[in-house]
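>>> Kindly return the folded structure for what I paste below:
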Amino acid sequence: MDDALLLTGDDLTVDDVWDVAVGGRAVALSATAKEKMTASRALLEESRGEHTYGVNTGFGRFVSESIPDDQAEELQLRLLRSHACGVGAPYPDEVVRAAMLLRANALAKGYSGARVTTVELLLAILDAGVVPYVPARGSVGASGDLAPLAHLALPLVGEGEAWVGGERVPGAEALARAGLEPVRLAAKEGLSLVNGTQFMTAMAALGLVRGRRLAIAADIACSMSLEALQGSLASFEEAIHRARPHPGQLASAANVRRLLEGSAIIESHRWCDKVQDAYSLRCAPQVHGASRDLLDYVGRTVAVEINAATDNPLVLLDEGTIVSNGNFHGQPVAFALDCLAIAVAELASISERRVERMVNPSLSDGLPAFLTREGGINSGFMILQYVSAALVSENKALAHPASVDSIPTSAGQEDHVSMGNAAGLKALQVLANAEASLAIELLAGAQAVEFLAPLEPGRGVACARAFVRTLSQRLREDRSLSADIERMAAALRDGSLAAAVESEIGALG
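Coordinates of the predicted model:
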């Protein structure tokens, strides 16, 4: 446990979320968090005689219904049972694990009144590799992700279902296999477990890591395509981008310049009579950069949300009060998720145009049609461009914002909702589609550059091409390339492509 992540409620990062949710890093509560939580619980217990939402009242429209003290614990259990009514396929395991971490971190802030023992059980389940079974549809993202978080919380009380070692079992059995005992919820603890934005924020945090990796991969893929299409480096000159100094644009152009350093291909046509390249090449820093800037906005929102108190009511220790509020509303995260989808969709959109230029002999400046020497008997990369076009088209529909919709719930009490969960599910699909699209460009670019031998590309592009060849051999005769695309997409998702290139030329912006 020496490398365990210690939760304080205040300093979690998106990289921490990835390390725990994907990498399996251990987690524990810090001493500071335990102190805050203990004090928060004490204040809650002192206030039990007051009319407090979710402690001695019903929920939503039932807020006017008083609950006697002897039913306070039963109220919390029934809350989990009633709210666990999600439908559809489950979230990916890493999203559930991220949501568990984020909920624990929110409770660690000491604003919820949850007991230390309850949060420690949640973290013990996480560390044991037990993954609650959580259907992905059913949250409108207003009072937080109520239905998903209820499914996540049920195994803590020995109910619901969970994955253990690849097997879906009842919650009580999952705990037993991990050597854990269920908890009996105290007053407000059920509400503290379900009130929050943790599922939509989990998708935003994990998606942001993937989106940032994809932005670097887009610059790598563009550089390779620029070599293959014998484009001009002139439009990437630093002075041009200083004249319109959007941060993302500056970073993207700088990446391309570094990736192309030492290119014999670029040097060979420095004095050709081509004046301007197509926009998908010449305007790549402007397009990639705009996506980068949008991802930066997403990053700022996520950085706040993963360390935010999103419970209702909040236990305010300094003020000595318990106050009903609206911090659970998912609108900030919903907007960010829609922006994430838009930013990533555009990276795929311009990438597909570069693929078209490489496979189309009318546009490729001498490359063989569909990047194959024996056209006719071979179709080469013909259908890969179709696949990319299909993914880009799907992304256009998915990029329509969910966050502009609202359908009132709870008999009008919750009369404006964020639809953040829908935004998150769409964003994850857009990411997967975009990763496959950029994978196709990298496969096509590696194939195309090799037709220009013996001229060699720049150091960064040469390293990227070598990496591609570890996952996909050069296409000489037609074969199915589905697995090649999937392997390449996985390398974009886990960052291994960027890591390989950066090991050769240094960190990219």
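>>> Going by C-alpha atoms from here, please, whenever you check contacts or count neighbours.
Noted.
>>> Please identify which helix or strand holds the residue nearest to the spatial centre of the chain.
Residue closest to the average C-alpha location in the chain (Cα atoms, centre = their mean): Gly207, at 1.2 Å. Using DSSP states H and E, Gly207 sits within helix 198-228.
>>> thinking again about what came up before, name the nearest residue to the residue nearest to the centre of the chain, sequence neighbours excluded.
Leu428 (6.6 Å; Cα to Cα, 6 or more residues apart in numbering).
>>> if we can go back for a sec, my guess is the residue nearest to the centre of the chain contacts Ala427. True?
Yes. Under the criterion of Cα atoms under 8 Å, Gly207 makes contact with Ala427 at 7.5 Å.
>>> Touching both of the two, which residues are there?
Each of Leu340 lies in contact with both Gly207 and Ala427 under the rule Cα atoms under 8 Å, 6 or more residues apart in numbering.
>>> if we can go back for a sec, any idea how far the residue nearest to the centre of the chain lies from Arg493?
Separation of Gly207 from Arg493 (Cα to Cα, to the nearest Å): 10 Å.
>>> same thing with Thr118?
Counting by Cα to Cα - Thr118 and Arg493 are separated by 34 Å.
>>> where's the following helix or strand past the helix holding Gly207 relative to the chain centroid, distance-wise?
Using DSSP H and E, the helix or strand that directly follows helix 198-228 along the chain is helix 238-242. Chain-centre distance of helix 238-242: 32 Å, with Cα atoms, centre = their mean, to the nearest Å.
>>> Now show me the structure for the sequence below, then we'll compare the two:
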Amino acid sequence: MTITEHPHAGATQLTVSLGGDTLGIADIAAIARRSEAVAVTVAADARERMRASVALRDDLIATGQPIYGVTTGVGNSVTTHLSPERAEYMMAVGFRKLLVGSGPAAAPDVTRAMMLVRANCLARGHSAIRPEAVDLILAFLGRDILPIVPECGSVGASGDLAPLAYLVEVLTGGGTVLHRGLRRSTTEVLAEEGLSPLRLQPKEGMALLNGTSFMAAFAALAVHDATELALVSDVCTALAVEALTGNMDHFHPRLHAQKPHPGQVRSAARIRSLLDGSRLAVTHADILAATPTVGSGEIQRVERGVQDRYSIRCAPHVAGVLADTLDCFKTWVEVEVNSSNDNPLFDVDLGIVHNGGHFYGGHMGQAGDALKLAVANVADLLDRQLALLVDAKYNRGLPDNLVRHHAVDDPRAGMHHGLKGTQIAASALTAEALYRAAPATLHSRSTEAHNQDKVSMGATAVRGARDVVELTGRVAAIHLLAACQAVDLRGGPQMLADGTRAAYEAVRGLVPFVDVEGRLDEDLASIARFVAEGGVGRAVAGSLPNC
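You can find the predicted model right below:
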């Protein structure tokens, strides 16, 4: 089956094949956010593997042997052995006890990502589920029929039981869906779209429920968005260097070659490249040339020292940690979304069932917790740079709060506070990002009569990563507004390097110079959306090094 979406006429079509262990984070983001025309297929060999695992399931059921979750109870009820005749009934009703979610509904992009990832995991062919079940998930995706999934209720083992129960409910024709943005009865939508609900066969409910696809969806989108934030952080730093007439030699490749963490080296190279041709940034040689020679035995105070404050000089060391964290956890997420993570798994080659714990979300939880820490540190970095930009004690000649200078007899003199409020808002957002960066995976709970006695808390961790990424994006928006304001006061965009000028022009296309008091929340939201949608990266792409 091929499901094709064309959200943008004339867009280049992306083809994604499921079941071949090739699903990537970029694929997930494109499909989840409907940003490209996408054709999603199930590989022919994946379909054969799925059918073979179903045949093995049926053969093993016929022997009368206990098969976990098929001819036994689930969880702590594993000691209840059922006859083969009861297996299908248990699938039909078993998921309902898990419709216990609470809190806000997951955003549509998360739900789409969850559905895509679940389909891909099942298409690998080890879960004893028919290809028709995966086809129905893809039909839902293609027609934008989404389960309404509460965010809260998963402990990350046995997988994301509560969130995925809402997917099972709508696939079997129950509950309520979001159909092209409108809440509607699933029964009505299926009839309108000419789709038949899934009648679960033995093991199929377990296959759909018992996995990590909810947390993996959050993780994949958070990694995707944080990758853009790492670049935005470098753009912000480059603009701050120019606005503060900073020392660009802090980013010299010879310097960073002596501590060659890959992410740090890339960050420094990007900042250096973005500053290429700047008439505001200075070099170490410029500073020496402007510094009078001190006489023998004398002491003198100079206008500026040979190095800038840590939030400028150490920016690659902060953003580089995020970049290296992303390099590591991108691999983890892509392994997870291309894994069979339910239980039990059917081994066609050996003709047996494997009972294990692949539903455990430890890698996704650890990825979420580490990502939170690295991204929150970038929020703090940008907040500290912003504090330098707005404070006349540190911004090398710019006015307090970046207010335009007015003559003393001008009635506007002394009446405006510029970006004072935005700096307070950035501080609040940063503080929230920092406190939300506390690890979730340490808070394992023993549940389900001590059957699930060590759980991952993976869903909680990656939901927190999503929150910290969003908060940091808002901090970056405020920083960009302030940096562009500072550039205007410093002499205008003609003084900028080509790379930073491209970023400046993109921001100025959204928000003008702030000359008088007025609300800025909508302007800041506009910049934050631009950041989140990759606008900054696209604007500066021509000025980035190949690294």
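>>> Work out the TM-score between the chains.
Superposed pair, TM-score by TM-score structural alignment, normalised by the length of structure 1: 0.97. Supporting alignment: 508 aligned residues with a Cα RMSD of 1.5 Å.
>>> what residues are up against the residue nearest to the centre of structure 1?
Contacts for Gly207 of structure 1 (Cα under 8 Å, 6+ apart) come out as 340, 427-428, 431.
>>> can you check Leu56 of structure 2 too?
Residues near Leu56 of structure 2 by Cα under 8 Å, 6+ apart: 128, 346, 348, 351.
>>> Which ChimeraX command selects the buried ones in those?
Applied in ChimeraX, the following selects the buried portion of the contacts of Leu56 of structure 2 according to 16 or more other Cα atoms under 10 Å:
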select :128,346,348
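>>> Out of the contacts of Leu56 of structure 2, which comes closest to Leu481 of structure 2?
Within the contacts of Leu56 of structure 2, proximity to Leu481 of structure 2 (Cα to Cα) peaks at Ala128, which comes in at 53.8 Å.
>>> The residue opposite Arg184 of structure 1 in structure 2 once aligned sits in which helix or strand?
Matched to structure 2 by TM-score structural alignment, Arg184 of structure 1 sits across from Arg199. Using DSSP H and E, Arg199 of structure 2 sits within no helix or strand.
>>> and Arg199 of structure 2, how far is that from Thr176 of structure 2?
With Cα to Cα as the criterion, Arg199 of structure 2 and Thr176 of structure 2 are 18 Å apart.
>>> So between those two, which is more surrounded?
Thr176 (20 against 15; other Cα atoms under 10 Å).
>>> which residues of the stretch 101-250 of structure 2 fall in helices?
Under the criterion DSSP state H, counting those that start in this stretch, helices of the stretch 101-250 of structure 2 are mapped to 108-123, 131-142, 161-171, 186-193, 204-209, 213-243.
>>> In JSON lines, list those helices along with distance to Val149 of structure 2.
Shown next, in JSON lines, are the helices of the stretch 101-250 of structure 2 (distance: least, Cα to Cα, whole Å):
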{"stretch": "helix 108-123", "distance to Val149 of structure 2": "7"}
{"stretch": "helix 131-142", "distance to Val149 of structure 2": "15"}
{"stretch": "helix 161-171", "distance to Val149 of structure 2": "6"}
{"stretch": "helix 186-193", "distance to Val149 of structure 2": "14"}
{"stretch": "helix 204-209", "distance to Val149 of structure 2": "13"}
{"stretch": "helix 213-243", "distance to Val149 of structure 2": "9"}
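>>> circling back to that earlier point, alignment lookup: the residue nearest to the centre of structure 1 to structure 2.
Per TM-score structural alignment, Gly207 of structure 1 is aligned with Ala222.
>>> Great, nothing more from me.
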